[in-house]
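J.: Here you go, sequence then predicted model.
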Amino acid sequence: MRIGLLTEGGYPYLNGEARLWCDRLVRGLGQHEFDVYALSRSKRQENEGWPPLPPQVRAVRTVPLWRTEDDGPALGRRARRRFTEHYGDLATVLTTPTLDVSASQADRFASALYGLADLARDTGGLPTALRSETAVRTLERACRAPGARRTVRAARVPDLLAVAARLERALRPLSLDWYEDDALGAVDLCHAASGGPAALPGLLARHFTGVPLLVTEYGVRLRAHHLTSGAGDTAPAVRALLAAYQGRLAAEVYRQAACVTPGNGHARRWQERCGADRAKLRTVYPGLDATPFAEVGEAPHSGDPRTLVWVGQVEPAKDLVSLLHAFAEVRKAEPRTRLRVIGTSTANTAYLTHCKTLAAHLFPDEAEGRHAVGDNPVAFEETGDFPSLADAYASGAVSVLSSVVEGFPVGLVEAMLCGRATVSTDVGAVVEVIGGTGLVVPPRNPRALAEACVALLRDAGRRARLGAAARARALELFTVEQNIAAFHGIYLDIVSHSPVRRVVLGATGEPLPFAVPAEAHLPGRWTDRKARATPTWAPGPPVRATATEGAR
């Protein structure tokens, strides 16, 4: 079958969220054909280019979210009236109190969104209108109207300008030319690799052509928005309006999707709270390539039995401060213990410096005592210092995760594949991933973290049993093979419940009845190429569209 893979800031670019997952999915499903529709996040991302793509990728179309390719046409009087009506309905829904989650409000949001999409299709795009004074004034009227939330009533002109600019960026997919019969209208299934902007083109493809939509979220986009839109210098009214848009969009995506695949139970609960129907939800764990960890995982433990290992991206959410305080307690019980903090090359430099300063304060060099001068028990290293990532995990006896915020803990699964006993904080999907094969403690509790580490350091037999159980669990649930098999089954299930929508035209331009058989969803040619009509789905040479070709 032909899949329209929708991404934002990821595949096919060299960096970005879910890039590796998408690449493994496409390569693993070689029996299907993929058209990639990608929204890029930055000029740097575009300049880094794409990796070599497998032959099953027929075409790639990209468009930037970080800038506008074309202002689009100016709207006439009638079109401006339509725009004001639909944009006004959208703004009214966003200013409605969040407790009002009635079906009527959901329908009004959907009607406004699709109304703007229809207008964009009729006029050639809405970038100019979305940045216009009309948009700002419409937002202002909605914020000042009776019944609007108290937070948004206080919105000032700079706040309204900021919201209008952010909404223009969020609504750019409305103006794309991706929804024609020779684009997303020709695929059997749209698969959005995340919620938010990536899912919006799939939502519109369903609206225009009836293509079924599958949404995968390993990190719920609405949750990510709330975590990254902290107070800072952003006005409360701006945060409230943008959060309302993200929440309404997520609810509409979940409502219209044929299937939603959260990456874990933590994400699933978020989706249910945002209105997702339980009957549409199917948990599919991320798939990791277990091969690089096989040698370490199957070999007898060779790491230092007195060493704790932390591997990950150095940032405040990982709470290395609590880990260092916990290690100070560990040293009191086991004075010869060492800690290796192994970060990636993308570390938060300021936070890393803070952690190094704290470590120097907690463990000052001593001429006499637990360690020699210049021999601090805490070592800060990078993954590049080791022959492989598996060797980093293998350098110690116990792997520690100290995060206060976590979605799906990939680093924890990597440690499990290496057969390491683990101590983790109870955040995100940690408990679901561990499944009883490691120790879990409350977050921001250095004493509990220290006690769990000491318990494993003192019991080599228990470490071995937990490590073996953890590796067996990871191989059963979290490998690329199980991930690909799950999505292959989901693809077939969705397509089997979706009608064949393609219309084949004859020489006179009239539809040919019964020209597309039911088995047209399967790869291959089901009509004679010499016939007077050729189905639009017939395979052809790969096509690459430039960024400028993705917008009207």
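T.: Thanks, I have it.

J.: switch to C-alpha atoms for all contacts and neighbour counts from now on
T.: Will do.

J.: how many neighbours does the residue nearest to residue 195 when sequence neighbours are not counted have?
T.: Distances taken as C-alpha to C-alpha, 6 or more residues apart in numbering place residue 221 nearest to residue 195, at 5.4 Å, with adjacent residues excluded. By other C-alpha atoms under 10 Å, the residues close to residue 221 number 20.

J.: Check residue 227 too.
T.: 10.

J.: next one: residue 423
T.: 24.

J.: so what does the host helix or strand of it touch, helix or strand wise?
T.: Using DSSP states H and E, residue 423 sits within strand 421-425. Under the contact definition 3 or more C-alpha pairs under 8 Å, 6 or more residues apart in numbering; DSSP states H and E, strand 421-425 sits against strand 396-401, helix 410-417, strand 439-441, helix 446-457, helix 460-477.

J.: Report the inter-axis angle for the last one versus strand 421-425.
T.: Helix 460-477 and strand 421-425 meet at an angle of 80 degrees, taking axes from the mean of the first three to the mean of the last three C-alpha atoms, to 10 degrees as the criterion.

J.: outside of helix 460-477, which residues touch it?
T.: Residues outside helix 460-477 that contact it (C-alpha atoms under 8 Å, 6 or more residues apart in numbering): 285, 290, 297, 305, 397-398, 413, 416-422, 434, 437-438, 456-457, 482.

J.: Included below, for side-by-side comparison, is a second structure:
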Amino acid sequence: MRIALLTESGALDASGETRPWCDRLVRGLTGHEFEIYTLARGPEGAPYRGRTVRTAPLYGELPAPLMWRPERRRARARGRLARRRFAACFADLVAGFVTVRAPGARAAEEAGGGAFPGASAGAGEERREDQADRFAAGLHGLAELARAQGRLPGLLRSEQAVRLLEAACRAPGAPRAAHGARVADLLAVTEELERALRPLSLDWYGDAPGSAYAFGAGDVPAGGGLAAVDLCHAATGGPAALPGLLAKRFFGTPLLLTEYGVRLREHYLARAGARLSAPVRSLLGAFETALAAETYAQAALVVPGTAHTRRWQERCGADRERLRTIHPGMDAGGFTAVPDAVADHSTTLVWTGTVEPAKDLVCLLHAFARVHRAEPAATLRIVGAPGTGPEDAAYLAHCRALAAQLFPDEAADACSAGDNPVSFEEIGGPEAPRPQDAYAAGAVLVLSSVAEGFPRSLVEAMLSGRATVSTDVGAVCEVIGGTGLVVPPRNPRALADACLALLRDPGRRARLGAAARARALELFTVEQNVAAFRGIYLELMSRTPCRPAVGAPLGQGGAPRLFARPAEAHVPGRWAAVRGTGQPAPPTGRTPSWADPGPDPDGDGARRVDPPPAESERLPTTSPARPQPAEAATARPQPAQPAAAGTAAGADRQRGARP
């Protein structure tokens, strides 16, 4: 099966699982042929080294198409028609997400802090469906325009697009924030729309003759592009899923969508902290919500990574019957169960992860102050580096200062050096060269986050057989499943009480750690993840109707003619020779001369395929025939002997000579 894996490098991902998961999927399902298509948000190199990757930038400018002078004159003549067609399609697209909120917009508004004010509460479900249909019509209309003329990037940044967007913002039913949009806001929104819709103008589809960004008439790129794949698998939502939507629209290719993080929620949270005006946040949020609803509606199956993500997808319009939850897989080979006695101290708490405000280390430090007062021998190890955000380094410095204030260095006696019970370390240091070493050096792992996607550090601790104390956020309860203690977020007292309960009960720690490791090995391994996707692929192919390949003959009614191309045409390698000519055979994928379809005498669309000549017609008689018994008159059917492509014996059998 040929699978197009649609990815986006540099995209938001709460779990950080998308890129390694894609690589493990490609390496694990060796029985399928993967073609990787990546949208790059920055000038970083393409992932998946050693594999064929098609990369398209979501930054900078697309290269201008090269045209001869006669083509330029024809392009000017088509320009007026293209602008009129663009105006109609872009007006439908904008009206589909500006005038009325798409399904699930209220959930996005709650996550974005009210950045998406909506339409009147009396808007009915029928009107919502009508607006969704209008958004889809505009989106596919722009895709058709891009395939036909390739002028979409320039038109999306034109003055015409700005005026159409302004008219939609001033129309009745538009969000209140959009009514006050200025020219700078409209320019910023059209620029973001051009980047988000850039996949419509790419040359990944391989069947668009006449397109300025596609291949010439009659040409098909190496591998056939998305027109020749059996399944499009989008590893995330947003612009990365757009090529899959177009492949389904143009070629009937089924689309599979996987989301290990709530993409829409992540966009709203990111834009809430960015320095954007209210009209820009409102319009971009409405567009992303409508695009997510259209993707969920068109996908054959939607695969969330957690039940938390699944609930968001349902609120955004995904059909519950087409949802399959598959947990992310992690490599459990490097993690072994560490007995509690191996830990340096039975009163050590460990926190691991990326230091950022969402991890709420301030709450953890205040909770440990209570633990330290009750158990003076308790220590806390914070193992992690600051994130890439502009405020993450300052947050780490603030946590260090708070730890120094809450826990001044104290010595056991007058002859000992003072020490702080809280230490800040990084993975790779002398104390914790690997994550496994950090988990082995503590008795209890603590997670104090206020926002969490898929908690990787929690799963790693479970694989190490460690008892855990976590806050009830994201998919924590789904991952823990009763093998650890869960407390409310932003509650230092509850967090401290749970930590003390486990530190004072070694037997309970051991039981919870063993149960946690068994649960992690059952649900969160790479083998489980790969096997689940193998079943998903087979399920989709089993219910997908037969599609003609690129250039395949069709029968009556436009349906593919079964057995029009014999199986011999797909034998890998090259045929040694064509029967009766002595000439080299055509390359792989071409039908041998003796297997070419014959005429259609009945006119029913089923052509006759002449069988190869009989053995008596092909083999010369070199010795007198001996008398045969009467039983030989009825010859038994002999099993066919397939010839290996490229071997001398196989070539002789194809020419009709004896080996």
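T.: Looks like it came in fine. The structure displayed is predicted, hence computed values, not measured ones.

J.: And the TM-score between them?
T.: Overlay of the two chains. TM-score (TM-score structural alignment, normalised by the length of structure 1): 0.89; 523 aligned residues with a C-alpha RMSD of 3.0 Å.

J.: Does the residue nearest to residue 195 of structure 1 touch residue 193 like I think?
T.: No. At 10.8 Å, residue 221 of structure 1 does not count as touching residue 193 under the criterion of C-alpha atoms under 8 Å.

J.: now for the residue nearest to residue 195 of structure 1: what does it line up with in structure 2?
T.: In structure 2, the residue matched to residue 221 of structure 1 (TM-score structural alignment) is residue 263.

J.: Now do that match against residue 529 of structure 2, distance only.
T.: 20 Å (C-alpha to C-alpha, to the nearest Å).

J.: Show me the strands in the stretch 101-250 of structure 2, by range?
T.: 231-234 (DSSP state E, counting those that start in this stretch).

J.: What ranges does it have for its helices?
T.: For the stretch 101-250 of structure 2, the helices defined by DSSP state H, counting those that start in this stretch cover 105-111, 125-149, 152-156, 159-170, 176-179, 183-196, 242-251.

J.: and those as TSV, adding distance to residue 454 of structure 2 and mean neighbour count?
T.: Formatted as TSV, the helices of the stretch 101-250 of structure 2 follow (distance: least, C-alpha to C-alpha, whole Å; neighbours: other C-alpha atoms under 10 Å):
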stretch	distance to residue 454 of structure 2	mean neighbour count
helix 105-111	18	19
helix 125-149	31	19
helix 152-156	36	20
helix 159-170	38	19
helix 176-179	34	20
helix 183-196	26	17
helix 242-251	25	21
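
J.: can you redo the ones you listed as JSON lines with distance to residue 367 of structure 2?
T.: Shown next, in JSON lines, are the helices of the stretch 101-250 of structure 2 (distance: least, C-alpha to C-alpha, whole Å):
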{"stretch": "helix 105-111", "distance to residue 367 of structure 2": "27"}
{"stretch": "helix 125-149", "distance to residue 367 of structure 2": "48"}
{"stretch": "helix 152-156", "distance to residue 367 of structure 2": "53"}
{"stretch": "helix 159-170", "distance to residue 367 of structure 2": "49"}
{"stretch": "helix 176-179", "distance to residue 367 of structure 2": "42"}
{"stretch": "helix 183-196", "distance to residue 367 of structure 2": "43"}
{"stretch": "helix 242-251", "distance to residue 367 of structure 2": "46"}
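
J.: Near whatever residue of structure 1 lines up with residue 561 of structure 2, how many other residues are there?
T.: Correspondence of residue 561 of structure 2 to structure 1, assessed by TM-score structural alignment: residue 513. For residue 513 of structure 1, the neighbour count with other C-alpha under 10 Å is 11.

J.: ok but residue 513 of structure 1 is inside a helix, no?
T.: No. Read with DSSP: H, G, I helix; E, B strand; the rest coil, residue 513 of structure 1 is coil and lies in no helix.

J.: Now do it against residue 502 of structure 1, distance only.
T.: 11 Å.

J.: roughly how far is stretch 406-416 of structure 1 from the heart of the chain?
T.: How far stretch 406-416 of structure 1 lies from its chain's middle: 15 Å, per C-alpha atoms, centre = their mean, to the nearest Å.

J.: Any idea which residue is closest to the centre of structure 2?
T.: residue 235 (0.6 Å; C-alpha atoms, centre = their mean).

J.: ok now do that one, which residues does it touch?
T.: 5, 6, 7, 8, 18, 22, 241, 257, 258, 259.

J.: Next: residue 344 of structure 1.
T.: Residue 344 of structure 1 neighbours (C-alpha under 8 Å, 6+ apart): 311, 312, 313, 314, 382, 383, 384.

J.: Please repeat the previous calculation with a cut-off of 6 Å.
T.: If a contact means C-alpha atoms under 6 Å, 6 or more residues apart in numbering, then residue 344 of structure 1 has 313, 382, 383 as its contacts.

J.: Quick check: closest non-adjacent residue to residue 153 of structure 2.
T.: residue 194 (6.2 Å).

J.: Okay, and which of the contacts of residue 344 of structure 1 map to strands?
T.: Among the contacts of residue 344 of structure 1, the members found in strands (DSSP state E) are residue 382.

J.: What range does the strand holding residue 423 of structure 1 cover in structure 2?
T.: Counting by TM-score structural alignment, strand 421-425 of structure 1 sits on residues 467-471 of structure 2.

J.: distance between that stretch and the chain's centre?
T.: For stretch 467-471 of structure 2, the distance to the chain centre is 29 Å (C-alpha atoms, centre = their mean).

J.: Then stretch 164-182 of structure 1?
T.: 19 Å.

J.: For that stretch, measure first residue to last.
T.: Per C-alpha to C-alpha, stretch 164-182 of structure 1 runs 32 Å from first to last residue.

J.: neighbours of the residue mapped onto residue 529 of structure 2 from structure 1, just the number please.
T.: By TM-score structural alignment, residue 529 of structure 2 lines up with residue 483 in structure 1. Neighbour count for residue 483 of structure 1, taken as other C-alpha under 10 Å: 20.
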